[in-house]
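Q: Build the 3D model from these lines:
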Amino acid sequence: MPPPTIAVSFGNALLSSPRWCLRHIRHTPQWSGKWPTVSQARQLTTGSPQLEVDSPQPESPRPPRKVRTLDPTKLTPSDYVDFSARIHPSVIFVTQSSDPDDPSNTLLERTGADVTPTGFRDRRFPPNTAGFLYYHIPPYSPPLAGELRFRITPSPDPANFSEGSDLLMEHGVRWTRPLIYMADKGYTGVLRLLLQDGLVTPQLLNIAASAADTLTTTDYGRKIDFRRTALVSSFRRGFHFRVGPYNGLCMAIGTDTILKKCPKHVASFRVPVDDIRGSVQYFPFRGSMICCFEPSTLPEHAGRRVVVLRVLRLLDSDPIRPVPPPNKHEYPLSKLRPREGQLLMTMRQGKVQPWSVDVDRDTGRPATHVGMGRMLRILYENQELYGSPPEPFF
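A: Reported below is the predicted structural model:
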């Protein structure tokens, strides 16, 4: 986490300028009604339907990559970087000096950082990963949900930015570095540049740093793996989710709050076990998908704040497959099977029904207890402040 003096010094310099503002970069991808397959998503980011899977070779030296802005409206050809087939490409983030002995503010500060290619099988960035790093706040989300992205473009000309496509990970979701992740992971140069560009405020960085302190481990003492963490900041924002015994971690991002929860019992239910007295949690299916939370419009939920889960796309890399029950009973697997475009189903009291959470049901629990309801209430709070997208996006 960068020292507080960094944020304060940059904050004072920027706040004294009449151009100080917090920019919300809005871009809502159009919902075509059908998500691309993983192979199509991979081809969008690599130019090839296949990824190179050869053993890593020593990287040849390349000229230093220098980035002077993360604001898409200020990009120049010199901000163009090439990460193709690199394992840990280094980037130098150039900012104006905050040295009080430099009143003209002409000195430059250069801070380097390694960019990690998480989300790719061979731990390298795919071929043809050339373009611009930029900062973006997802639509209908608070500033705390901002993230660093990579836009692949056909040339170093910033005019081609809108014609490019964002770098996608193996499962078809954007490669990102969330602000809450960068707040304490050695991204000092990025944070300085965000402050200089007016994309964040010192107050926002303080909130992100405080939140990062609480997100270092899960409730079970394990270190958080952001590659397997679903970050949600609005309804209908798609995220990667795996049904089965381990679902990863889910984080809901609010205006000044981040809550985490391990949704370990999603789409599962308890069943009796033959020959013993008792029951176990049964996960009828395993596999991965892209899904999103939605406010329920079902008649049985009328007048209440209930959240459901919609399946947007099934992933070929980890297909949905049935799991035999731990007893001799038969269960309606055809009705429980996750299907694209449909709500995720489960069984309650012996009936097949959509998985759902009443966000106001656990209001009487202690503040230290973070249930799914308390976490998902953040999405309703964000909806009141920032609106809600009419269609799914990711």
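Q: switch to C-alpha atoms for all contacts and neighbour counts from now on
A: Will do.
Q: What degree of burial does the residue nearest to Leu315 when sequence neighbours are not counted show, as a neighbour count?
A: Of all residues not flanking Leu315 in the chain, Met289 sits nearest, at 5.3 Å (Cα to Cα, 6 or more residues apart in numbering). Applying other Cα atoms under 10 Å, we find 26 residues neighbouring Met289.
Q: got it, and Gly303?
A: Count around Gly303 with other Cα under 10 Å applied: 8.
Q: What is the end-to-end distance of stretch 145-158?
A: Stretch 145-158 has an end-to-end distance of 25 Å (criterion: Cα to Cα, to the nearest Å).
Q: now swap in stretch 156-169 and tell me
A: 22 Å.
Q: Next, the buried residues of that stretch.
A: By neighbour count on 16 or more other Cα atoms under 10 Å, the buried set for stretch 156-169 is 156, 158, 161, 164-169.
Q: and that stretch, how far out from the chain's middle?
A: Distance of stretch 156-169 from the chain centroid (Cα atoms, centre = their mean, to the nearest Å) equals 19 Å.
Q: show me where the stretch 201-350 of the chain has helices.
A: Along the stretch 201-350 of the chain, the stretches classed as helices by DSSP state H, counting those that start in this stretch are 202-213, 333-336.
Q: Could you identify which of the ones you listed is most buried?
A: Ranked by mean neighbour count, the helices of the stretch 201-350 of the chain are led by helix 202-213 with a mean of 19 (mean count of other Cα atoms under 10 Å).
Q: Any chance you could list what contacts that one?
A: Contact partners of helix 202-213, identified using Cα atoms under 8 Å, 6 or more residues apart in numbering, comprise 1, 4, 7-8, 10-11, 143-144, 179-181, 183-184, 195, 256-258.
Q: Buried ones among those residues?
A: 1, 7, 10-11, 143-144, 179-181, 183-184, 195, 258.
Q: from the chain's centre, how far out does the longest helix anywhere in the chain sit?
A: The residue-count maximum for a helix in the chain (DSSP state H) belongs to helix 372-386. Centroid displacement of helix 372-386 relative to its chain, using Cα atoms, centre = their mean, is 17 Å.
Q: To check against the first, give me the structure of this:
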Amino acid sequence: MSYTVSSKGPVPGPFPPATHGFLYFHPDAHNPLQSQIRFRVTQDHDPTRSFSSGHDLTYGSGFTWHIPLTRAAQSPKLREMLVRDGLIDDALVAQLQARPLSRLEFYRLKRSVSVLDQPFIFDLTNRTLSLVVRVAGQVRRYHTDGPLRYYLGKDKYLVHEAGSALCRLERSTLPQHAGRRIVVMRLLKILQPPKRCSDLPRMCNVSVPAEGELFAFGQRAWYRDVDKPGKGNEILRLLYDAPDDGEQASGQSS
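A: Prediction:
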């Protein structure tokens, strides 16, 4: 068990100083396969007294440190403890063991969502928005043109050459989208300061929004209509129609 310290892949490292507390099971009621083991940081070693006042261990990006249940089930000892304590049953164990666990899935955890408003890390230099969507018992890959490209006639320009941010998709409440099922994208936190490309046309009006604001092309919000035809919108529809967890899921690697 280790604390991943690299944003490029699973590089083990030491836990932060004075990290002490308790491992606990965090179930996903809507998708049990996406349940997690998290670490609760507490002031002392009495869980009945300090657990509720503690906080989940996080990475610097704000994501919650966790062991995915899919990985925990690969450990006979952890699997035995989870079954013994009634946290998972034999039927779920069978599903976990039947599901192939690829290394690619681990690398993509920072761009994986199972509810619509789940935060993910977006590389501001990417031409596309690419996510792994785990919902309704399915694992799908969602790709669409990113919100940070500038179009001038037939030419397309990448706006930034550096930068990353914590973002989320969400249901639009904008007046112009009333009566339609529209998804927009909000920037939550800048992780690496953005750096604009030097060869952009002077009239380029695409930029990184302020923290808490929506991505937009000029004055028009970047959006996707989930009811339009197409494979990408079909995947967004699954997220749009999925029940919310009641909390913003943040169990991702940084």
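Q: before we move on, the earlier item: widest-spaced pair of the buried residues of stretch 156-169 of structure 1?
A: The largest separation in the buried residues of stretch 156-169 of structure 1, counting by Cα to Cα, is between Pro158 and Met169 at 23.1 Å.
Q: Geometrically speaking, which residue is the centre of structure 2?
A: Phe120 (3.3 Å; Cα atoms, centre = their mean).
Q: so what corresponds to that one in structure 1?
A: Under the alignment (TM-score structural alignment), Phe120 of structure 2 pairs with Phe239 in structure 1.
Q: His55 of structure 2 now?
A: Here His55 of structure 2 is matched to Ser165 in structure 1, going by TM-score structural alignment.
Q: now swap in Leu158 of structure 2 and tell me
A: Under the alignment (TM-score structural alignment), Leu158 of structure 2 maps onto Tyr282 of structure 1.
Q: can I assume its match is in contact with Val266?
A: No. Applying Cα atoms under 8 Å as the test, Tyr282 of structure 1 and Val266 come out as separate, 10.5 Å apart.
Q: among the contacts of helix 202-213 of structure 1, which are in helices?
A: Of these, the ones assigned to helices by DSSP H are 4, 7-8, 10-11, 179-181, 195.
Q: Tell me the one of those residues nearest Thr229 of structure 1?
A: Taking those together and measuring to Thr229 of structure 1 by Cα to Cα, the closest member is Tyr181, at 11.4 Å.
Q: Spatially, what comes nearest to the closest one if we skip its sequence neighbours?
A: Ala212 is the one closest to Tyr181 of structure 1 (Cα to Cα, 6+ apart), at 6.8 Å.
Q: Tell me the spacing between the one you found and Ile152 of structure 1.
A: Taking Cα to Cα, one finds Ala212 of structure 1 at 29 Å from Ile152 of structure 1.
Q: now do Phe394 of structure 1
A: 17 Å.
Q: Out of those two, name the residue with the larger neighbour count.
A: The neighbour count for Phe394 of structure 1 versus Ile152, taken as other Cα under 10 Å, is higher for Ile152 (28 against 19).
Q: Show me what the more buried one lines up with in structure 2.
A: Alignment note: Ile152 of structure 1 maps to Val41 in structure 2; criterion TM-score structural alignment.
Q: ok, now which ones touch that match?
A: 19-22, 51, 54-57.
Q: How about it: what's its closest non-neighbour residue?
A: Gly21 (4.5 Å).
Q: which residues does the match of His55 of structure 2 contact?
A: By Cα under 8 Å, 6+ apart, the contact set of Ser165 of structure 1 is 44-45, 151-153.
Q: Would you mark the buried spots in stretch 192-203 of structure 2?
A: Buried, per 16+ other Cα under 10 Å, within stretch 192-203 of structure 2: 194, 196.
Q: Please enumerate residues in contact with it?
A: So stretch 192-203 of structure 2 is contacted by 124, 157-165, 208 (Cα under 8 Å, 6+ apart).
Q: Out of those, which two sit at the greatest distance?
A: Farthest-apart pair in the contacts of stretch 192-203 of structure 2 is Tyr157 and Ala165; separation 19.7 Å (Cα to Cα).
Q: give the contact list for the equivalent of Glu294 of structure 1 over in structure 2.
A: Glu294 of structure 1 maps onto Glu170 in structure 2, with residues paired by TM-score structural alignment. Going by Cα under 8 Å, 6+ apart, Glu170 of structure 2 touches 116-117, 183-186.
Q: quick one: which of the residues you listed is most hemmed in?
A: Highest neighbour count within the contacts of Glu170 of structure 2: Leu116, with 25 neighbours (other Cα under 10 Å).
Q: Can you get me a residue count around the residue lying closest to that one once chain neighbours are set aside?
A: Among residues not flanking Leu116 of structure 2 along the chain, Leu239 sits closest, at 5.1 Å (Cα to Cα, 6+ apart). Neighbour count for Leu239 of structure 2, taken as other Cα under 10 Å: 24.
Q: One more: the one 4 residues further on?
A: Applying other Cα under 10 Å, we find 14 residues neighbouring Pro243 of structure 2.
Q: the strands in the stretch 1-150 of structure 1, which residues?
A: Applying DSSP state E, counting those that start in this stretch to the stretch 1-150 of structure 1 gives strands spanning 65-67, 81-82, 90-96, 108-114, 130-136, 147-152.
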